[in-house]
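Peer 1: any chance you could fold what I've pasted below:
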Amino acid sequence: MTDERSRKVMKRLVERSIHDVNELAAQTGLTKRQLEYSVEKINEFVTIDIGSKLVIENNRIILTNQLREQFIALLSDKIYAKEYLMNAFERSKYLYLILFYYADDYLSINHFIEELGVGKTTIINDLKNLTIELEKENIQLLYTRKTGYRLSGSEEHIRYHLMKMIIWDSTEYNTAFIYDQFLENHHIETLESTKRLIEKYTLEYGITFVENRLTEFLYTFIFLKKRLHILPAVFHDKYQLPALIAMKEYQFSKSILAHFGIEDEAAYRYLCAWILGLSIGRASESTKDYETIMELVKRIILRFEAISGIRFSNQELVVHQLYSHLRPAYYRLYFKLPIVNPLHNKIKNEYGELFNIVEETLKPFSSLFEHRIPEDESAFLTMHFAALCSNFDEYTTIQKVALIVCPNGIGSSSIVYTELKALFPELSFLGPVETNDIERLTDSYDLIFSTVPNIRLFYTKKPVYIVSPIMNTREKYRLISDVYTQIGNFNFKLPSVGKIMEIIKRHAAISEGSSLENELYEYLINQEEPNKTENDGPSLQEITAPELIQLEMSAKNWEEAIRLSAASLLKTGRITRNYIDTIIETAKREGAYMVISKNVALPHARPIDGVMQLGMSISVLKEPIVFGNKDNDPVKYIFCLAATENNRHLNAMVELVKLLDDPDFYSLLDTSDDPNEVYHYLSQEEVLTMEN
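Peer 2: From the prediction side, this is the model:
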């Protein structure tokens, strides 16, 4: 028998030829002893010569091509799956699938024992654990002699839990193993047969899914269709959106359900809403909801530009990319569909400043949905803006061609693409493409970067590198080391941070070991700008100065107010006169885009319009002036921003956004006649921000 640990280790092992044991243990969440035990278990399945089995030597595991091929075969083999021993976590999921799928059947402990092949005590403990887990989701696991075991609670919550399980497993853990086991054991239609049917109708009606979203939909639909008739009254009211019937997604849903003999108006609407929340929006299509979604897209872009101080040069590209995401996001929020983003915490860590600005951008739009926009949804949108804000140069030429495979959608694809181009300027890139496209491109690339360790990739016989859609410094370092080591003609090898740390420890005491390690990783990846990451840009106090602060300023109109507020930046050589002229011309053409909240304006233009040095002036008008923004006029406080190309001002913008919620800050601006007093207040706020 093999188990989840062995399977997890094998999936990690096939990703690379050489593995550091400590790093592999961290990646798999195992202790070193557990890892060693899993290696022993895996070797029991290896049928090649004993000399070629897995060996831990010098704290490393080296994977031969022969072993990789056998592991790939094992992971794909149905016989291997039947000999698989589930752990408690997996049994809990499997029990939920039984309870969900066989809601109308009498289920007893004996059913569960027979199904899972474990003892009564084990099943009782599993049911206790499942009960505790479900209570967090407002679902009860009930038992009576008359009805047996059953799920009780809101049908919405019961479905949500299933969807969340499938999304987490397919995205975060990259596995559908438990679901495949269930479908096979119960002789339910296969994923492949359902996929053929769905793809037939997606082609007919012009519906497009991202690869991973389609997989999530297929598994969920197979389990859910038996329960579509269970639709409480609250669901009927919730999905009575008149525009739904005019959507192609509605006809798509009706055709799918008709195939399974389901003729129910409520089910059509429910499935239609679900499809709208999953499928890709296309700005080129004239749909019933086009004007609503496009208006939302443009308002979000305008507000993001106003708050972030970033002006996008290619508006068409920005609109098209955000439309593709915001159309399904709109329906997820409108219908309160499950929103699960496994990359949520990583996005917040790696793009913290941008995430905060996106959250601030979305605040006014939460009123459209009568509830706060979840952080998971904000994180999705942050990925798109992170890709759009990227200013990496375009590289051409190149000896080696790399294919990028990303089934996670446009946001992830764009970030991966720009990150890899920056890390490997020697490479030419194809893609990003979805997994199904690799077969037609076989002869046109030399190596593969993929966000998902799909077994099919390793059959290409090309070097495969698994990357996270959001890479931290250590992951970038490891990737550079792997690629340059394996592709010999680069003749490059990164120094070992571990070895450097060992040398330092022999000769000095280290008080902050992890911080030192991170700085070494950062320095070795990018020696031109050591210690500079997106998260440590200058503070608000660092980009302004007392000479850039004007209090009790008088102006006749909005144009003069902007010119006077920018004058100090011009005088100190931070901007050119053209920069001021561009702000005025843009405002005349586009309206008062710079008015970002009540009484506050943030005039700015693009860096190429005349920014010489990063800076911000702060001006307080003696008499407020109408700028032409009916919601937030009149303007009294003007923060004129001059941002440089690398977007390093975002940290300062996060601080400014927090200050704009601080009544004491406005009180100081209204009463003080000393720029130094205002300037020193910024340093106090910076300390508070860091502490929070």
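
Peer 1: drop to CA atoms for contacts and neighbour counts, all remaining ones
Peer 2: OK.

Peer 1: where exactly do the helices run in the stretch 101-250 of the chain?
Peer 2: Ranges of helices within the stretch 101-250 of the chain are 109-116, 120-135, 155-167, 177-185, 191-205, 211-224, 233-238, 248-259, based on DSSP state H, counting those that start in this stretch.

Peer 1: make TSV out of those helices and add distance to residue 624.
Peer 2: Converted to TSV, the helices of the stretch 101-250 of the chain look like this (distance: least, C-alpha to C-alpha, whole Å):
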stretch	distance to residue 624
helix 109-116	72
helix 120-135	54
helix 155-167	50
helix 177-185	63
helix 191-205	54
helix 211-224	50
helix 233-238	45
helix 248-259	50
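
Peer 1: was I right about residue 431 contacting residue 414?
Peer 2: No. Counting by C-alpha atoms under 8 Å, residue 431 does not reach residue 414; the two are 9.8 Å apart.

Peer 1: of those two, which one has the most company?
Peer 2: Between residue 431 and residue 414, counting by other C-alpha atoms under 10 Å, residue 414 is the more crowded of the two (22 against 15).

Peer 1: another for comparison:
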Amino acid sequence: MRRDLILQYLYQKGKSLSSQELESEFAISNRTLRNELKELNVIGEKSGFVIQKKRGEGYLLHVENQELVQNYMKEIDGALAPDLPRVRVNNIIMLLLQTTEFQTIDLFADSLMISRSTVFSDMIEVEKQVRIFDLKVETKSRYGVRLIGDETNFRRAFSYFLSQKETGLLKKSNYQTFEKAFPFEEIRAVLNEEVQNNHLKISYFALENILVHIQVLSFRVTQHNFILPNQEKKLDLSLIKPSFMNIAKRICEILSELYHVVLPQSEIIYLAAHISGKSSVDEIEEEEKNDLEQKLKNCLEKLDQTFFTQFSGDQQLLNTLIMHMYPLLRRLYFNLKLTNPLIDDVYSRYSDVFMIALNFSEMIKEIWGFELSSDEMGYITMHLAAHVEREKQKQLSSYKKILLSYGLGAGSADLMKMKLESLFQGATIEVVVYSELQSVNLENYDLLVSSTAIPFDHISIPYIQVAPILTETDVQRIRRKLTRYPANKVKEDVPTLLSLFHNDLFSIEESKESFDYKAFIKEKANRVVELGYASPDYPDLVVDREEKISTILQNGIAAPHALKMVAIQDSISVVIFKNPPTIDGKVVQILFLINLRAGDLFLHKELSRLFLHLMDHPEAKQKVLKSNNFNDFQYEISKILFQYGS
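Peer 2: From the prediction side, this is the model:
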């Protein structure tokens, strides 16, 4: 519930928060906030906390009994706000998936504690969501509604919503009874044993996905809903190796004995397809491997040409992609889903690489005819990001001999040296007092790090000035300055991040509680084209990108951008919402419409860091939100960029 989210927020911040910040963070009125805090304090009497209001500071969570508070925090971990449209829709779908019987509108209204009119309004979105899984909502007068469609599609949808791991999703009593008795650990042990015996490779997340599918399979068959033979015949059995069939057969034998049902061959085949689509084998047939390798090489070379990367020269990346693509193509062929619980973090922290993964997914669609889900693109992003991090580490490793110049005492120099040794592992770091620096031949070193300003007109090696006491911010700044990727293709005319913001692309929206988000960002993108910053296809590419996966991040930040980098001049449009709208359950307070030229991935990365800072530091975001004009906004952003050395 929302009050639990407010409590978690206060607990995580550990300091006084103003009412304005809390109202903005949760998009609620002052009156609603006071009511929520009042209810929390009633709960706190038995749960070991009290929320105090401090004059001139705001609200502070005071912990009176740490053990009671931690126990309550565990209870509400992952709490959902049931009044959010997204949560209501998910709950209605979950209730429908747990039965084949008609469900009344009154049942949804009572279960969710909402009005019938709200249920009718939410059903429009329910119908849109279930269509993604090729299911339909059937309505019958005086009976209610139910889902209809192939059993395979029921299971796809059911597995997807269970895999989200969101607490607070409504579960019927018969499902709760089933879930408590389901032998998770026994099935997990059997799967792990078979994986080892058959020399398979399977990730933790993929194993959990298979377990969820087996759980859904078990529940559905106890309700006498089976995969029909005509559905199983859609699968090409030649793609399912005998080892996967044997594992599926063993699992189905356990389930048959446990639930006293006879599982048909079609169930065994369908389970085997799931295991096949989520496992890699040690050995891939040579002809198949060579074909896959050549196609992936071509894809990586095209990415290199577009983004000035060096993917095609990384054999380790190619090998990992081959092993990932082998089961991925089977998943796509079998129409199976592999959820990615890290997708939000991956997109937030590697938005630049995610853009490359989007282009990679278009190539996959062109070659194999399959469209990747956002979850699958998240996994591709992780492989590409691993390459980027390896390349950056190589750049750091090239600094073999480093000179550290200090102006304070030897103690501070020792601390600085220890910090640098953790960053430049294996490098030789020599220390010299500043007064003796002029007598040192800098040509013998790869890098100079100094805690004092160097007055020399010409320094022949890279030079970085840091604080006398080396902070973690300094360490990260050194890493960023020395590890720009791609290293050998950086353009000389890359602008500063602050210069991307323009007065004619800045606006403040006073009232936007509800609106068509895609139409809004397309309107803003048209403005970018009108001013000559982007090519005419930019607006459509922005909408195309949004349809792939939402660019609304966390904590009120949205960062829409085009599917391809087609800028004529780099720019960022900014919209500050004084009355923040809620889009798909997420509040949007600040919108950054990104428009960059091909090859400016470094700027995309710097933008990601800015967005993460705003998401992780509500006080900084609040100052930006209070901007009354472009100059105010530019000033607050410049302070943030200066803080982390961009």
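
Peer 1: include mean neighbour count when you put the helices of the stretch 101-250 of structure 1 into CSV, please.
Peer 2: Compiled in CSV, the helices of the stretch 101-250 of structure 1 are given as follows (neighbours: other C-alpha atoms under 10 Å):
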stretch, mean neighbour count
helix 109-116, 14
helix 120-135, 15
helix 155-167, 18
helix 177-185, 15
helix 191-205, 14
helix 211-224, 19
helix 233-238, 12
helix 248-259, 18
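
Peer 1: closest to residue 552 of structure 1 out of these?
Peer 2: helix 233-238 (52.6 Å; C-alpha to C-alpha).

Peer 1: what's the mean distance for that closest one versus structure 2?
Peer 2: For helix 233-238 of structure 1, the mean deviation from structure 2 after alignment is 3.8 Å (mean C-alpha distance after the TM-score superposition for structure 1).

Peer 1: contacts for that helix next, please.
Peer 2: 266, 270, 335 (C-alpha atoms under 8 Å, 6 or more residues apart in numbering).

Peer 1: count of neighbours near the first one?
Peer 2: Residues near residue 266 of structure 1, counting by other C-alpha under 10 Å, number 21.

Peer 1: check the second one too.
Peer 2: Using other C-alpha under 10 Å, residue 270 of structure 1 has 21 other residues around it.

Peer 1: pretty sure it is in a helix, no?
Peer 2: Yes. Applying DSSP: H, G, I helix; E, B strand; the rest coil, one finds residue 270 of structure 1 inside a helix.

Peer 1: identify the residue spatially nearest to it, adjacent ones excluded.
Peer 2: residue 239 (6.4 Å; C-alpha to C-alpha, 6 or more residues apart in numbering).

Peer 1: correct me, but that neighbour touches residue 267?
Peer 2: No. Proximity of residue 239 of structure 1 to residue 267 does not meet the contact threshold set by C-alpha under 8 Å, at 9.6 Å.

Peer 1: more neighbours, these two?
Peer 2: Comparing residue 239 of structure 1 with residue 267 by other C-alpha under 10 Å, the one with more neighbours is residue 267, at 23 against 19.

Peer 1: where does that one fall, secondary structure wise?
Peer 2: Assigned by DSSP states H and E, residue 267 of structure 1 belongs to helix 265-276.

Peer 1: which elements pack onto the following helix or strand past that helix?
Peer 2: Counting by DSSP H and E, the element after helix 265-276 of structure 1 in chain order, helix or strand, is helix 290-308. Helices and strands touching helix 290-308 of structure 1, by 3 or more C-alpha pairs under 8 Å, 6 or more residues apart in numbering; DSSP states H and E, are helix 315-334, helix 352-362, strand 595-597, helix 650-659.

Peer 1: compare these and report which one is nearest to residue 395 of structure 1.
Peer 2: The nearest among those, by C-alpha to C-alpha, is helix 315-334 at 19.6 Å.

Peer 1: and the closest one, what's buried?
Peer 2: Residues of helix 315-334 of structure 1 classed as buried: 318-334 (neighbour count, 16 or more other C-alpha atoms under 10 Å).

Peer 1: longest helix anywhere in structure 2?
Peer 2: Across structure 2, the longest stretch assigned as helix under DSSP state H is helix 374-397.

Peer 1: how far off centre is it?
Peer 2: Computed by C-alpha atoms, centre = their mean, to the nearest Å, the chain-centroid distance of helix 374-397 of structure 2 equals 15 Å.

Peer 1: same thing with stretch 218-238 of structure 2?
Peer 2: Relative to the centre of its chain, stretch 218-238 of structure 2 is centred 32 Å away, using C-alpha atoms, centre = their mean.

Peer 1: returning to that earlier point: mind putting the contacts of helix 233-238 of structure 1 into JSON lines with distance to residue 201 of structure 1?
Peer 2: Listed next are the contacts of helix 233-238 of structure 1 as JSON lines, based on distance: C-alpha to C-alpha, whole Å:
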{"residue": "266", "distance to residue 201 of structure 1": "20"}
{"residue": "270", "distance to residue 201 of structure 1": "17"}
{"residue": "335", "distance to residue 201 of structure 1": "23"}
